[in-house]
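Chemist: Structure of the sequence below:
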Amino acid sequence: MKFEGTDSYVATGDLTVAVNAAVTLERPLLVKGEPGTGKTELARQVAQGLGLEMIEWNIKSTTKAQQGLYEYDAVSRLRDSQLGDERVHDVNNYIRKGKLWQAFDADEKMVLLIDEIDKADIEFPNDLLQELDRMEFHVYETGQTVRARHRPIVIITSNNEKELPDAFLRRCFFHYIRFPDLETMKQIVDVHHPGIKEQLLTTALTQFYEIREQAGLKKKPSTSEVLDWLKLLLAEDLDAEDLKRDGADALPRLHGALLKNEQDVHLFERLAFMARRSR
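Modeler: I've put the predicted structure just below:
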C-alpha cells in the first residue's frame, strides 16, 4: 500500500514520503501549512490513491474528543422511560457512534481525516492520545471495549492557530506543506486549467507571487485563491496584456479573488497613490 499522488493532485516528493512513512509506522500523519495549501484535499486524494473509503471529522471550537468516540443521549432515554417506550430497555438505542468508532468498526481499512484539530480546546488532542495510540476505547454505558478491526490511516490537519501538546506530537509523523514554488504551482494549475496560454500564466503567477511578497500584507493569497483568480481570467477571456499594471494601478484585475480584507486592498491603493505622487 503506497501513495504516489493522483491525476488530480500534485504531490511533491517529500509529501509522498511523509504519507507512506506514516502508513508504514501506523502513526497519525499531522499535516500543517498555510490555509489553502491542500491539507484537507490531501486526505481525500490519499483515500482515492489507495482505493479506500474516507471518514471526515471536521473540528470546531466547541468539538469535544468524546464526540469522536460516541455520545450517550440520556435525555431521550429518560423521556422514553416516562412514555413507557420499550426501546428504553436497550441502552444501545441511545448511543450514537462517533467518527472514530465508525472508522474502528468498518469492514475494511479506512482513511480517517481529523480536520483542523487546532480549532478545538487545547485539551482536545490529549483526550485522544490513548484512543489513537491503542486503537481502542471503552464504552462505559454498555461495558464493551471497541477495538479497530482494521487500523485506519489517520490524517490530522492543523493551521497552526495554537500549539499542540508534546505528548500528542510524539505520537504523530509530522509534515509541513510548504507553499508551492513557481514550477510546482504551474503543475497544479495545469491539473485544474489545462491548456492555459503560457504568457498569460507566467504574467498572472508573477503578479500573484509579487502580491504574496508585498510587505505589510495581512492575508497572503493561497493556492485555492490563485486557482479561482485564473478561472475568472479565463472566463473574462483576458490575456497577458490585460494584466499589465503601472505604478498608478497597483491593484490586479479582479483582485477580489486574491485580496480578502479591506486592509490589504487599502495597502495596494496606498501604494498606487504614492506611485502617482512620485511622478
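Chemist: from here on, contacts and neighbour counts on C-alpha atoms
Modeler: Will do.
Chemist: My read is that Glu56 contacts Leu113, right?
Modeler: Yes - at 4.8 Å, Glu56 counts as touching Leu113 under the criterion of CA atoms under 8 Å.
Chemist: With neighbour numbers in mind, choose between these two.
Modeler: More crowded of Glu56 and Leu113, by other CA atoms under 10 Å: Leu113, with 27 against 17.
Chemist: does that one belong to a helix or a strand, and which?
Modeler: With elements taken from DSSP states H and E, the one containing Leu113 is strand 110-115.
Chemist: Give the other helices and strands that that strand contacts.
Modeler: Identification of packing neighbours for strand 110-115 by 3 or more CA pairs under 8 Å, 6 or more residues apart in numbering; DSSP states H and E yields helix 39-50, strand 53-58, helix 99-104, strand 153-158.
Chemist: How about the longest one, which residues are buried there?
Modeler: Of the residues in helix 39-50, those buried by neighbour count under the rule 16 or more other CA atoms under 10 Å are Lys39, Thr40, Leu42, Ala43, Arg44, Gln45, Val46, Ala47, Gln48, Gly49, Leu50.
Chemist: Another sequence for comparison is provided below:
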Amino acid sequence: MAQPIITAATVAIDDRSVIIGTCDQDVAETGNATVRFTVTADGSPVVVASVVAAGGSATFTIQLTSGVNPTQAVLLTYAESGNGNKINQDGVPANELEMVSEMVVTVPSLFAVADFFTQLEALIWATLEADAAWSAVFPPGNRRKRTGDARSPRKPGRLSKDLPEIEVVAAEYEEVGGTSTSLVATQGFDVVIVSGDMRPKAALFPGKYQTLKALRSLVNSPIPAAYRPWLTRVSFVAADDDEVAGERSPAGMSTLISLECEMHIPETELA
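Modeler: Have a look, this model is predicted:
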C-alpha cells in the first residue's frame, strides 16, 4: 500500500474550546492511515489527538482546555506496518505505526477579517436587519451606518415625521481583568433612534419596541458561533427617552438603548 502523505489541511477555532479541521491525504490504495494532531499554544503542546482516515480525507474535532489560545496545529501521519501478527493487550491483532509525513498549520487569527470593534458593530446591525418587523419600521434609507461595506449616509435635510432614523455608536471601552493568556474587556454600544415628531407614541415607541425585541435574540440566545471564541456576553444596560431639537429636526424625540459586550481577547492577538 502506498504511503499516506498529507497534501492539505485546515484548522479553525469554534465555540472557544474546540478545534475543527480537515486533512486530505494522497493514498494510492484503499487503506487506513492514522493522523495524529498536536496542537500548540505559545510553542508548548496543549493537546494531542488521533483520527483514523480511511483512504483519502479525515475530519477531526479536538476539545481544548478552557482558556487555551492555540497558535499552531502539527499534523503527523502514521501508516500501518507489519503483517498483523502482533497481538495487543486485548488479544486483537495489531500493526505498528510508522510516521511518514508532517505538516504544520497555523491557526488563523480571530481578528483576521476585522478588529473586534468593527465585528461587534456588524453583529448588532446584522441582528437588527435579520428581523422583518424591525426592517419595516427602519427602511434602508433610515439606517445610518458608520462602518462596513453597506454604508448608509446621513439623510439630507430634516427628519421626516413618518419614520425614525437609527444608528449604532461605539461607547465606553474598559479593561476589567484578565489572565496570563487573555484580556477581559467590555465595549459599550449605543443604539440611537431619532424622530422628527414630538409624539413618542406615534413616532418613537414603534421603533423602540421593534429594536428592543430584535436585540433580545442577541442578548438572550447563545452567541453566534463565529463570535464565541472571544465574545462571551451581550447585555442591556439602559434605554432612555428624551426630547431633541436642532440640526436633525425642529422638534422631536430620541431614545438611546445601551448595550454592553464582554470579551475575552487572547493575548496572542494583542502582541
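Chemist: TM value for the aligned chains?
Modeler: Overlay of the two chains. TM-score (TM-score structural alignment, normalised by the length of the second structure): 0.30; 147 aligned residues with a CA RMSD of 6.7 Å.
Chemist: Can you add distance to His266 of the first structure and give the helices and strands packed on strand 110-115 of the first structure back as TSV?
Modeler: Listed next are these as TSV, based on distance: least, CA to CA, whole Å:
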stretch	distance to His266 of the first structure
helix 39-50	30
strand 53-58	34
helix 99-104	44
strand 153-158	30
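Chemist: After the helix or strand hosting Leu234 of the first structure, which helix or strand is next? Please name it.
Modeler: Assigned by DSSP H and E, Leu234 of the first structure falls within helix 223-235. Sequence order places helix 262-277 as the next helix or strand after helix 223-235 of the first structure, per DSSP H and E.
Chemist: can I assume Thr127 of the second structure sits in a strand?
Modeler: No - the assignment for Thr127 of the second structure (DSSP: H, G, I helix; E, B strand; the rest coil) gives helix, which keeps it out of a strand.
Chemist: which residues touch it?
Modeler: Thr127 of the second structure makes contact with Ala214, Leu215, Ser217, Leu218, according to CA atoms under 8 Å, 6 or more residues apart in numbering.
Chemist: ok, of the residues you listed, which one's closest to Phe205 of the second structure?
Modeler: Taking CA to CA as the measure, Ala214 is the one of those closest to Phe205 of the second structure, at 14.0 Å.
Chemist: What is the neighbour count of the closest residue in space to that closest one that isn't next to it in sequence?
Modeler: Closest residue in space to Ala214 of the second structure, ignoring its immediate chain neighbours: Leu128 at 5.6 Å, by CA to CA, 6 or more residues apart in numbering. Using other CA under 10 Å, the number of residues around Leu128 of the second structure comes to 23.
Chemist: can I assume Leu128 of the second structure is in contact with Arg216?
Modeler: No - Leu128 of the second structure is not in contact with Arg216 according to CA under 8 Å; the separation is 9.9 Å.
Chemist: thinking again about what came up before, got TSV for the buried residues of helix 39-50 of the first structure, with distance to Gln102 of the first structure too?
Modeler: Converted to TSV, the buried residues of helix 39-50 of the first structure look like this (distance: CA to CA, whole Å):
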residue	distance to Gln102 of the first structure
Lys39	22
Thr40	19
Leu42	21
Ala43	17
Arg44	17
Gln45	20
Val46	19
Ala47	16
Gln48	19
Gly49	21
Leu50	19
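Chemist: Among these, which one lies nearest to Leu182 of the first structure?
Modeler: Using CA to CA, the shortest approach to Leu182 of the first structure within the buried residues of helix 39-50 of the first structure belongs to Lys39, at 18.9 Å.
Chemist: my guess is that closest one meets Gly33, correct?
Modeler: Yes - the pair Lys39 of the first structure / Gly33 is scored as a contact, 7.3 Å apart, by CA under 8 Å.
Chemist: Overlap of the contact sets of the two?
Modeler: By CA under 8 Å, 6+ apart, Lys39 of the first structure and Gly33 have these common neighbours: Ile177.
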